[in-house]
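Q: Model the following, please.
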Amino acid sequence: MDWYLIVFETIDMRSFSNLWFWIALAVVWSTASHWVLGVPFDMVTRARRHGEQAAEDLEDMTRINVNRLLFIAEGAGLWIVALGSAVLSILAVSGFVYGVELMQALFLLGFPMSMVGLMSVATAARIHRDALSGPDLWKRLTSHRFWTQVIGMVSIFVTALWGMFQNMSHTVLGG
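A: Here you go, the predicted model:
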């Protein structure tokens, strides 16, 4: 028997029935929810509990990441939005119109993450504009994390439903 055939029979290469896709989905959303504007969320918790140096460290780290994010958005934001929109459009059309399952999976990962990216730029702009610090900053970062988690939960739910539909379709249709 051909080695290549054995590998592909053993490991299902369709996206929604592949364990690696689901692991990647979990890692993406876990990471997105832990790193709020590039700041690890445990720093927010530590700043709330211990104040002083921990709060100062959080404010410094947030300021650095907010300035970095706004610099990128101002300098290349239009190009990033245009390229991101083009890539998401290609994924959506090739996935849902032409039925390429890998493209569907990538779209279901990429589209919600693009929403989190837009939300991150808006949050960074608000933090910068309002010069947030202390409890106001902690509240804004916590709110951002909450909405990131909401987007993640909805995304995982929709992806799971679509994945089950795809897997059942392939089982029923034998394809």
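
Q: going forward, measure contacts and count neighbours with C-alpha atoms only.
A: Fine.

Q: What residues of stretch 151-169 count as buried?
A: Buried residues in stretch 151-169, counted by 16 or more other Cα atoms under 10 Å: 151-152, 155-156, 159, 162-163, 166-167.

Q: same check, this time on stretch 126-136
A: Of all the residues in stretch 126-136, those buried under the rule 16+ other Cα under 10 Å are 127-128, 132-134.

Q: again with stretch 106-125
A: The neighbour-count check on stretch 106-125 (16+ other Cα under 10 Å) flags 106-113, 116, 119-121, 123-125 as buried.

Q: Where does the residue most central in space within the chain sit, in terms of helix or strand?
A: The chain has Met113 as the residue nearest its centroid, 3.4 Å off, counting by Cα atoms, centre = their mean. Per DSSP states H and E, Met113 falls inside helix 101-130.

Q: next SSE after that helix?
A: Following helix 101-130 in sequence, per DSSP H and E, is helix 134-173.

Q: helices or strands up against that following helix?
A: helix 19-34, strand 35-36, helix 41-50, helix 52-92, helix 101-130 (3 or more Cα pairs under 8 Å, 6 or more residues apart in numbering; DSSP states H and E).

Q: could you dump these to TSV with distance to Asp2?
A: Output for these, formatted as TSV (distance: least, Cα to Cα, whole Å):
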stretch	distance to Asp2
helix 19-34	24
strand 35-36	45
helix 41-50	49
helix 52-92	33
helix 101-130	25
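
Q: Between those, which one is closest to Lys139.
A: If you check each of the helices and strands packed on helix 134-173 against Lys139 by Cα to Cα, helix 41-50 wins as the nearest, at 9.1 Å.

Q: please give me the structure for this one as well, since I'd like to look at both together:
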Amino acid sequence: MNWTDALFDVIDMRSFSNLWYWIGIAVLWSSISHWVLGVPFDLIQRARKYGGEAEEDLIAIVRVNVNRLLGIARSAGPWVLMFVCFANSALLVLAFFYRIEFAQALLFIVFPLSIVGAVSLSSAQHIETNATDAQSLYKMLLRHRLWTQIIGMVSIFVTSMYGMYHNLTVPFW
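A: Coordinates of the predicted model:
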């Protein structure tokens, strides 16, 4: 027995029937919902509740992350967009034209993350132009978190429905 056989015996490459895939999806969406534009949600709550130094920290961290995100978008935006579109298109073709299960599983992760990336960029632009005080910043960050959670819930629902369909229709060898 060589090492690749041992590896594939330990790690089941059938993605939708693999517990680790579902644990990974749960951890991924939990982490993305917790970090709102690079700011931990507990810092947003603490700044809203106590103000003062926590509010100043929040404003500083948001400013740094918004400037970083918009700087990347302004300098390499077309290249990043081109790569993301290529990756999503390649995964789409591999997943549904060639029926590769691993590509299907990756597509159900990467495509919603692309949407969250676009929402993050939109939120960063909105914060840069419209966040004049702390209350409007809180509102924008919470709205961004809500949209991220909605995208995550829809993604998990669609992934689980497709995963159940796939597990019921594709025979296990």
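
Q: Of the buried residues of stretch 106-125 of the first structure, which is the nearest to Ala24 of the first structure?
A: Leu109 (9.2 Å).

Q: any idea how far that closest one is from Ser169 of the first structure?
A: 21 Å (Cα to Cα, to the nearest Å).

Q: show me the contacts for Ser155 of the first structure.
A: Under the criterion of Cα atoms under 8 Å, 6 or more residues apart in numbering, the neighbours of Ser155 of the first structure are 108-109, 112.

Q: Could you rerun that using 10 Å?
A: 25, 29, 108-109, 111-113, 149, 161 (Cα atoms under 10 Å, 6 or more residues apart in numbering).

Q: Dump the residues you listed to CSV, plus distance to Met61 of the first structure.
A: Shown next, in CSV, are the contacts of Ser155 of the first structure (distance: Cα to Cα, whole Å):
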residue, distance to Met61 of the first structure
Leu25, 27
Trp29, 22
Leu108, 31
Leu109, 28
Phe111, 27
Pro112, 25
Met113, 22
Gln149, 22
Leu161, 38
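
Q: Among the residues you listed, which one sits closest to Ser85 of the first structure?
A: Closest approach to Ser85 of the first structure among the contacts of Ser155 of the first structure (Cα to Cα): Phe111, at 9.3 Å.

Q: which pair in the buried residues of stretch 106-125 of the first structure spans the largest distance?
A: Using Cα to Cα, those reach their maximum pairwise distance at Leu106 and Ala125, which is 28.4 Å.

Q: shouldn't Ile25 of the second structure be in contact with Ile109?
A: Yes. Shown here, Ile25 of the second structure and Ile109 form a contact pair, counting by Cα atoms under 10 Å, at 7.5 Å.

Q: Mind listing the shared neighbours of these two?
A: 152, 155-156, 159.

Q: would you turn the residues you listed into CSV with distance to His144 of the second structure?
A: Output for those, formatted as CSV (distance: Cα to Cα, whole Å):
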residue, distance to His144 of the second structure
Gly152, 12
Ser155, 16
Ile156, 18
Thr159, 22
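
Q: how about those, which pair is most distant?
A: Gly152 and Thr159 (10.3 Å).

Q: residues shared between the contacts of these two?
A: With Cα under 10 Å, 6+ apart as the test, Gly152 of the second structure and Thr159 both reach 25, 109.

Q: check contacts around the nearest residue to Leu141 of the second structure once chain neighbours are set aside.
A: Among residues not flanking Leu141 of the second structure along the chain, Val36 sits closest, at 6.6 Å (Cα to Cα, 6 or more residues apart in numbering). Shown in contact with Val36 of the second structure (Cα under 10 Å, 6+ apart): 44, 62, 120, 141-146, 148.

Q: got it, and Leu137 of the first structure?
A: 44, 55, 58-59, 62, 127, 130-131, 143.

Q: Type out the ChimeraX command that picks the buried ones from the contacts of Val36 of the second structure.
A: Selection command for ChimeraX covering only the buried members of the contacts of Val36 of the second structure, criterion 16+ other Cα under 10 Å:
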select :44,62,120,141,142,144,145,148
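
Q: now the contacts of Val36 of the second structure as CSV including distance to Asn2 of the second structure?
A: Output for these, formatted as CSV (distance: Cα to Cα, whole Å):
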residue, distance to Asn2 of the second structure
Ile44, 51
Val62, 50
Ser120, 45
Leu141, 51
Leu142, 51
Arg143, 51
His144, 48
Arg145, 46
Leu146, 48
Thr148, 43
